[in-house]
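Enquirer: just a sequence and a predicted model for now, questions to come.
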Amino acid sequence: MMGAWGVQSFQNDTAGDWTDQFSRGEDLKLVQLAISRVLSKEDEYLESDDACSAIAACEVLAALNGQPCEKTPYSEHILQWISNHEMEVRESLLIAGQKALDRITSYDSELNELWEESEHYDDWLSAVDDLRVRITP
């Protein structure tokens, strides 16, 4: 089980690890990779780590889209990176992010299954839905 676990995007160890790695880079390659990894699992079981990384990647897109999450210890690295690397986000990447979030909250998704088993499933779905809205082109 994860050491950190909460309904918000950065409240899990995988997202924290992904964020640390991303914040050392200078571009959106890891964002694209995380989203592509989820979308490539269309007919396969989607592992929780891939889903958590893609959700964190979508938070980068949301911040670049002018809709950042609340500042927390978990999101601080992302928000700092954004302030140092302002750039335009392609609409196609925002749409891919939305599709990835749809995939994460659907069939054959370990993260979705884990949350379904908890009393906080509706809260988690609301957090993902909020993120989906924040990356609307």
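Expert: Structure received.
Enquirer: CA atoms for contacts and neighbours, from now on please.
Expert: Fine.
Enquirer: and the helix or strand hosting residue 101, what's buried?
Expert: According to DSSP states H and E, residue 101 maps onto helix 91-104. Using 16 or more other CA atoms under 10 Å as the test for burial, helix 91-104 gives 93, 94, 96, 97, 98, 100, 101, 103, 104.
Enquirer: which residue is the nearest non-sequential neighbour of the first one?
Expert: Nearest residue to residue 93, sequence neighbours excluded (CA to CA, 6 or more residues apart in numbering): residue 32, at 7.4 Å.
Enquirer: what does the fifth one give?
Expert: Spatial nearest neighbour of residue 98, chain neighbours left out: residue 132 (5.6 Å); criterion: CA to CA, 6+ apart.
Enquirer: I figured that neighbour was touching residue 101, is that so?
Expert: Yes - with contacts counted by CA atoms under 8 Å, residue 132 reaches residue 101, the gap being 6.8 Å.
Enquirer: rewinding a little: list the contacts of the helix holding residue 101.
Expert: With contact meaning CA atoms under 8 Å, 6 or more residues apart in numbering, helix 91-104 is reached by 32, 35-36, 38-39, 42, 46, 51, 54-55, 58, 61, 109, 111-112, 128, 132, 135-137.
Enquirer: pasting the second one now:
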Amino acid sequence: MGTWDIGPFDNDTAADFTDDLDEAAPDEREAMIRGVLKRAAGPADVLGVSDGERAVGAAALVVAQHPGGDPVCSTYGYGPSQPLPELSADLRMLAVAALDHVVSHRSELAELWAEAANWSMWRQNISGLRNALNPPVPPQEEALFEV
């Protein structure tokens, strides 16, 4: 993997994806993000490493525009430098599906990370992105009313 850290843009593929976004016309950027997420969320039996890396970066861009989401940044300065248009709300669930595929047993990226020493940190980052888009419902301590 051309990967130097666990962040969404800390690999060659995702960094190149952000370069492509910066070079695209502003009205083409959402379609590019949508295409990456659709490919990763799609019905493919195996999700390749490059598609997985791009999907994590695309999901991070969706999270950045979600209320309470973290801004896109990288310790190493990677990520889009041009502003993105406001992304459609329907990208949230598409990003969740893509992230679910990224960490599944059908993901070559997850397989590579499982062999890395910092696998659990990478997995926590992916879970953080997913939870920002689709937070888990907290369990109820007691019934709100009796039947």
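Expert: Thanks, I have it. Just so you know, these numbers come straight off a predicted model, no measurement behind them.
Enquirer: re the thing from before, in the second structure, what residue corresponds to the residue nearest to residue 98 of the first structure?
Expert: Aligned counterpart of residue 132 of the first structure in the second structure: residue 130 (TM-score structural alignment).
Enquirer: quick revisit: output the contacting helices and strands for the host helix or strand of the residue nearest to residue 98 of the first structure.
Expert: Residue 132 of the first structure belongs to helix 121-134 when assigned by DSSP H and E. Contact analysis of helix 121-134 of the first structure by 3 or more CA pairs under 8 Å, 6 or more residues apart in numbering; DSSP states H and E lists helix 48-64, helix 91-104 as its packing neighbours.
Enquirer: among these, which comes closest to residue 24 of the first structure?
Expert: Closest to residue 24 of the first structure of those is helix 48-64 (CA to CA; 13.6 Å).
Enquirer: need the residues that contact that closest one.
Expert: 9-10, 12, 14-15, 18-19, 30-32, 34-35, 37-38, 68-69, 78-79, 82, 86-89, 94, 97, 100-101, 104, 109-111, 128, 131, 134-135.
Enquirer: hmm, 7 Å instead?
Expert: By CA atoms under 7 Å, 6 or more residues apart in numbering, the residues outside helix 48-64 of the first structure that reach it are 9-10, 14-15, 18, 31, 34-35, 37-38, 68, 78, 82, 86-87, 89, 94, 97, 104, 110-111, 134-135.
Enquirer: beyond that helix, next helix or strand please.
Expert: helix 76-84.
Enquirer: so which elements touch that following helix?
Expert: Contacting helix 76-84 of the first structure under the criterion 3 or more CA pairs under 7 Å, 6 or more residues apart in numbering; DSSP states H and E is no other helix or strand.
Enquirer: what's the counterpart of residue 30 of the second structure in the first structure?
Expert: Taking TM-score structural alignment, residue 30 of the second structure has residue 28 as its aligned residue in the first structure.
Enquirer: ok, now residue 104 of the second structure?
Expert: Using TM-score structural alignment, the partner of residue 104 of the second structure in the first structure is residue 106.
Enquirer: count the neighbours of its match for me.
Expert: The number of residues packed near residue 106 of the first structure is 14, by other CA atoms under 10 Å.
Enquirer: ok, now the one 3 residues further on?
Expert: The burial count assigned to residue 109 of the first structure is 20, neighbours taken as other CA under 10 Å.
Enquirer: and for residue 40 of the second structure?
Expert: Residue 40 of the second structure: 29 neighbours (other CA under 10 Å).
Enquirer: what angle do the host helix or strand of it and helix 91-102 make?
Expert: According to DSSP H and E, residue 40 of the second structure maps onto helix 29-41. Interaxial angle, helix 29-41 of the second structure versus helix 91-102 (axes from the mean of the first three to the mean of the last three CA atoms, to 10 degrees): 40 degrees.
Enquirer: who touches helix 29-41 of the second structure?
Expert: 21, 47, 51-52, 54-55, 58, 84, 87, 91, 94-95, 97-98, 101.
Enquirer: in JSON lines: the helices and strands packed on helix 121-134 of the first structure, plus distance to residue 119 of the first structure.
Expert: JSON lines is the format used below for those (distance: least, CA to CA, whole Å):
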{"stretch": "helix 48-64", "distance to residue 119 of the first structure": "18"}
{"stretch": "helix 91-104", "distance to residue 119 of the first structure": "18"}
